[in-house]
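J.: Have a look at this prediction, sequence included:
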Amino acid sequence: MIHPSLLKKQRILLAALALLIVLTIIIALGLGRSTVTFDRILPILLGQGSFKENFVLFSIRMPRILVTLLAGMALALSGAILQGITRNDLADPGIIGINSGAGVAIAVFFLFIPIDAGSFVYLLPVIAFFGASVTAVLIYIFSYRKQTGVQPIQLVLTGVGFSLALSGLMIVLISSAERTKVDFIAKWLAGNIWGTDWPFIWALLPWLVVLIPFTLYKANRLNLLAISEPVAIGVGVSIGKERIVLLGTAVALAASAVAVTGGISFVGLMAPHIAKALIGPRNQLFLPIAILIGGWLLLFADTIGHNILDPSGLPAGIMVSLIGAPYFLYLLLKK
């Protein structure tokens, strides 16, 4: 039973974060090389804009904003799941190799397989999910011990090793590729938001529509796994099965996000921590808050990075890393 005061606090935090996201979206809509003044945003949204204003807002800025927001939500939830099943506060899909696995699959697909432009967008999350899943399975196998099963710390350390190995493989793959394709992969590795059109939103949205409610449904199982294995076993939880199902959910969320945003780390690390600090470690309470924090964090980083330098700006992945690396070191020293 959750105390009513905590539920009230959660609603207040969710409302405050929703307002913060709306304000950031308004700022992002008004910033850029094509001038759209803030006082014109509402009339344009209500259908009273010129052709140029409609094109700038609805064809250029709005898709990028929504893709970034949804990807941040997916990465935050993926990180929260990984931290729960590994009982390690440093777990993140970018740190333990899941993003790297998705990246290698996308690189192979992009470099060596003939691509039909019409299906490319919708195939990317599937390709990324395949690569991330193979990586997750290999990490699981290499961290498994016959006597003790899969221990959380072993899972994380194995994932870090795979992340480094896959980063090396990515360099080998692109070293002999065409210049134009190398440029795309390089931008992907830097976390450059490249999926900035409406089809990318439709490619990403179904994954979140299915997996966010599923994860919230599994919140109590995550609570038990995060406490200890004996407690989970004592109340009848099948640890191996639940861990595999939740790991698959985390992989799917991370893969769908990085397929359209590039290799972005630290969002899945920071958002769950901030949410837990605000309302506590119970998954039913902090998961919705972490989802909104992750969406806002990536949107904020991309808005700043996209407008800070001319002509192409600074990739969101680099901006998030500038924030996340010191936070990671703080957690490492604290824990």
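T.: Received the coordinates, thanks.
J.: From here on, just use CA atoms for contacts and neighbour counts.
T.: OK.
J.: Remind me which helix or strand N192 belongs to.
T.: N192 belongs to no helix or strand when assigned by DSSP states H and E.
J.: residue contacts, it?
T.: T261, G262, G263, L314, P315, A316, G317 (Cα atoms under 8 Å, 6 or more residues apart in numbering).
J.: Do me a favour and get the end-to-end distance for stretch 215-224?
T.: Counting by Cα to Cα, to the nearest Å, you get 14 Å between the two ends of stretch 215-224.
J.: Not counting its own residues, what contacts that stretch?
T.: Stretch 215-224 has contacts (Cα under 8 Å, 6+ apart) with 81, 84-85, 231-232, 237, 242, 246, 249, 282-284, 287.
J.: Quick one: distance of that stretch to the chain centre.
T.: 19 Å (Cα atoms, centre = their mean, to the nearest Å).
J.: now stretch 194-202
T.: Averaging C-alpha coordinates over stretch 194-202 and over its chain gives two centres that are 15 Å apart (Cα atoms, centre = their mean).
J.: ok, A190 - how many residues close by?
T.: Neighbour count for A190, taken as other Cα atoms under 10 Å: 19.
J.: Report the separation between it and A136.
T.: Between A190 and A136 the distance, using Cα to Cα, works out to 22 Å.
J.: Neighbour count, distance to A255 and secondary structure for the contacts of N192 - can I get that in JSON lines?
T.: Below are the contacts of N192 laid out as JSON lines (neighbours: other Cα atoms under 10 Å; distance: Cα to Cα, whole Å; DSSP: H, G, I helix; E, B strand; the rest coil):
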{"residue": "T261", "neighbour count": "28", "distance to A255": "10", "secondary structure": "helix"}
{"residue": "G262", "neighbour count": "28", "distance to A255": "10", "secondary structure": "coil"}
{"residue": "G263", "neighbour count": "29", "distance to A255": "10", "secondary structure": "coil"}
{"residue": "L314", "neighbour count": "21", "distance to A255": "22", "secondary structure": "coil"}
{"residue": "P315", "neighbour count": "25", "distance to A255": "19", "secondary structure": "coil"}
{"residue": "A316", "neighbour count": "27", "distance to A255": "17", "secondary structure": "helix"}
{"residue": "G317", "neighbour count": "27", "distance to A255": "15", "secondary structure": "helix"}
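J.: which one of those residues is nearest R179?
T.: Taking Cα to Cα as the measure, R179 lies nearest G262 of those, at 18.3 Å.
J.: Now restrict the contacts of stretch 215-224 to buried residues only.
T.: Using 16 or more other Cα atoms under 10 Å as the burial test, the contacts of stretch 215-224 include I81, G84, I85, A232, V237, E242, L246, T249, R282, N283, Q284, L287 as buried.
J.: My guess is the last one contacts A80. True?
T.: By that I understand L287. Yes - the criterion here is Cα atoms under 8 Å, and L287 meets it with A80 at 7.3 Å.
J.: alright, now check it against this:
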Amino acid sequence: MIESKVKVKRRVALLISSVILLICIILNLMTGEYRMTFQQVWQTLLGFGDSASQLILVEFRLPRLMITLFAGIALSLSGAILQGVTRNALAEPGILGINAGSGFAIALFIAIGQIKADDFVYMLPLVSLIGGLVVTLFLFYFSYEGKKGLSPESMVLVGIGLSAALSGGALTLVSSFDKSQSEFISAWLAGNIWGDTWPFVWAFLPWLVIIIPVILYKAETLNILNTDDTIAVALGVSLNRQRVILVLAAILLSSVAVSVAGAIGFIGLMGPHIARSIIGPRHQSFLPLAMIIGGILLVVSDNIGQVLLQPNGLPAGVIAAIIGAPYFLYLMYRVRQF
């Protein structure tokens, strides 16, 4: 009976969140400097819109929306994986410095090669991944405390320190950039959705198609890893192997997301926690909801940013930080209480 209630609760939560996400998507397509009605959006999507609507919606707003949605999904799922593997309620790609590592690698790549980011669309995820991996190695090395293993508190402190240092390093590199490159990296560090054309969508999509099914398949493993190591070993789980696989998947997701959407933080923190509070701690149940909530959070942040300051708007990363920072402090308080 209890299992049946959980299933019903899960379906209701997924249905309601999907409807909310659909509403946010429609509002995103309607808002902007050139406002469109719902009827205009619908007609244009069906191929019956005028040339201006077709250009604005299909060539500008739709790819931006898809990048924003994909990034929200990827960051939320990445945060859920890191929280499960490290058993750290505060683990998140931005807080742990992974996003800053990706940003520094991209800035260094542009500075050394004296190139424009738009010319290397399909290289940016790889460069971003290398930066994220290097930061993760440092993070694990400085957070490992002998028999205690990885310390959650140390991970957060080390991650914040690495994030500050690498963000400063990226800004230092800006001095060697020309005007267009400086504008790009500044917008990237602020969390501006810059990769808003179709090539970026096609560069992002395959990573999600490959990684999401793997993580959903590993949901039970995440449940086990989130318990005590002794229990996990008794159940036949290879701790080191599974942790490496899952952490690598988390870094891949966050690195690809930030490579095209900028240094956006807190989505990976809020999405999993909100989903877990609604459905419960089982990864099979809350991971799909966490992905939807992550998409909602970033799409809403982008919507608010576009409405608040016309015509250029505020970066979605700034809005996400304004929402996420108080939530982070609240979680810090709760963690200290327990």
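T.: Okay, I see it. Not measured: the values here are computed from a predicted model.
J.: Pull the most distant pair out of the buried ones among the contacts of stretch 215-224 of the first structure.
T.: The most widely separated members of those, counting by Cα to Cα, are V237 and L287 (20.6 Å).
J.: Against G169 of the second structure, how distant is the residue nearest to the spatial centre of the second structure?
T.: In the second structure, the centroid-proximal residue (Cα atoms, centre = their mean) is L75; its distance is 1.9 Å. Going from L75 of the second structure to G169 of the second structure by Cα to Cα gives 23 Å.
J.: again with T31 of the second structure
T.: From T31 of the second structure over to G169 of the second structure the distance is 36 Å, taken as Cα to Cα.
J.: Among the contacts of stretch 215-224 of the first structure, which lie within helices?
T.: I81, G84, I85, V231, A232, E242, L246, T249, N283, Q284, L287 (DSSP state H).
J.: Export the residues you listed to CSV and append columns for distance to I96 of the first structure.
T.: Formatted as CSV, those follow (distance: Cα to Cα, whole Å):
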residue, distance to I96 of the first structure
I81, 13
G84, 14
I85, 13
V231, 26
A232, 24
E242, 19
L246, 15
T249, 15
N283, 22
Q284, 25
L287, 20
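J.: Out of those residues, which comes closest to Q154 of the first structure?
T.: Comparing these against Q154 of the first structure with Cα to Cα places I85 closest, at 12.3 Å.
J.: so that closest one makes contact with L225?
T.: Yes - I85 of the first structure lies in contact with L225 (Cα under 8 Å); the separation is 5.9 Å.
J.: Tell me the mean distance between the helix or strand where W202 of the second structure lies and the first structure once they are aligned.
T.: Here W202 of the second structure sits within helix 198-217, counting by DSSP H and E. Compared with the first structure after fitting, helix 198-217 of the second structure has a mean deviation of 0.8 Å; criterion: mean Cα distance after the TM-score superposition for the first structure.
J.: Could I get the buried residue list for that helix?
T.: Of all the residues in helix 198-217 of the second structure, those buried under the rule 16+ other Cα under 10 Å are W198, F200, V201, A203, F204, W207, L208, I211, I212, I215, L216.
J.: now these in JSON lines, with distance to M123 of the second structure?
T.: Formatted as JSON lines, the buried residues of helix 198-217 of the second structure follow (distance: Cα to Cα, whole Å):
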{"residue": "W198", "distance to M123 of the second structure": "15"}
{"residue": "F200", "distance to M123 of the second structure": "11"}
{"residue": "V201", "distance to M123 of the second structure": "14"}
{"residue": "A203", "distance to M123 of the second structure": "9"}
{"residue": "F204", "distance to M123 of the second structure": "11"}
{"residue": "W207", "distance to M123 of the second structure": "13"}
{"residue": "L208", "distance to M123 of the second structure": "17"}
{"residue": "I211", "distance to M123 of the second structure": "18"}
{"residue": "I212", "distance to M123 of the second structure": "21"}
{"residue": "I215", "distance to M123 of the second structure": "24"}
{"residue": "L216", "distance to M123 of the second structure": "27"}
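J.: Now do the shared contacts for I85 and L225 of the first structure.
T.: Between them, I85 of the first structure and L225 share no contacting residue, judged by Cα under 8 Å, 6+ apart.
J.: Mind listing residues that contact stretch 310-324 of the second structure?
T.: Outside stretch 310-324 of the second structure, the residues within contact range by Cα under 8 Å, 6+ apart are 32-33, 187, 190-193, 262-267, 269-270, 297-298, 301-302, 304-308.
J.: Now go through these and say which are in helices.
T.: Those of the contacts of stretch 310-324 of the second structure lying in helices (DSSP H): 187, 267, 269-270, 297-298, 301-302, 304-308.
J.: Generate a ChimeraX selection restricted to the buried subset of the residues you listed.
T.: Restricted to buried positions by 16+ other Cα under 10 Å, the ChimeraX selection for those reads:
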select :187,267,269,270,297,298,301,302,304,305,306,307
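J.: Any chance of CSV for the ones in helices among the contacts of stretch 310-324 of the second structure, columns distance to S163 of the second structure?
T.: What follows is those, written out as CSV (distance: Cα to Cα, whole Å):
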residue, distance to S163 of the second structure
A187, 17
I267, 16
L269, 16
M270, 19
L297, 22
L298, 21
S301, 22
D302, 23
I304, 26
G305, 24
Q306, 27
V307, 29
L308, 28
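J.: Relative to R64 of the second structure, which of the ones in helices among the contacts of stretch 310-324 of the second structure is nearest.
T.: D302 (9.7 Å).
J.: show me the contacts for the equivalent of the closest one over in the first structure.
T.: Using TM-score structural alignment, the partner of D302 of the second structure in the first structure is D302. For D302 of the first structure, the contacting residues are T68, I193, P315, A316, M319, by Cα under 8 Å, 6+ apart.
J.: Also M1 of the first structure?
T.: Here M1 of the first structure is in contact with no residue (Cα under 8 Å, 6+ apart).
J.: what's the distance between it and Q284 of the first structure?
T.: 11 Å.
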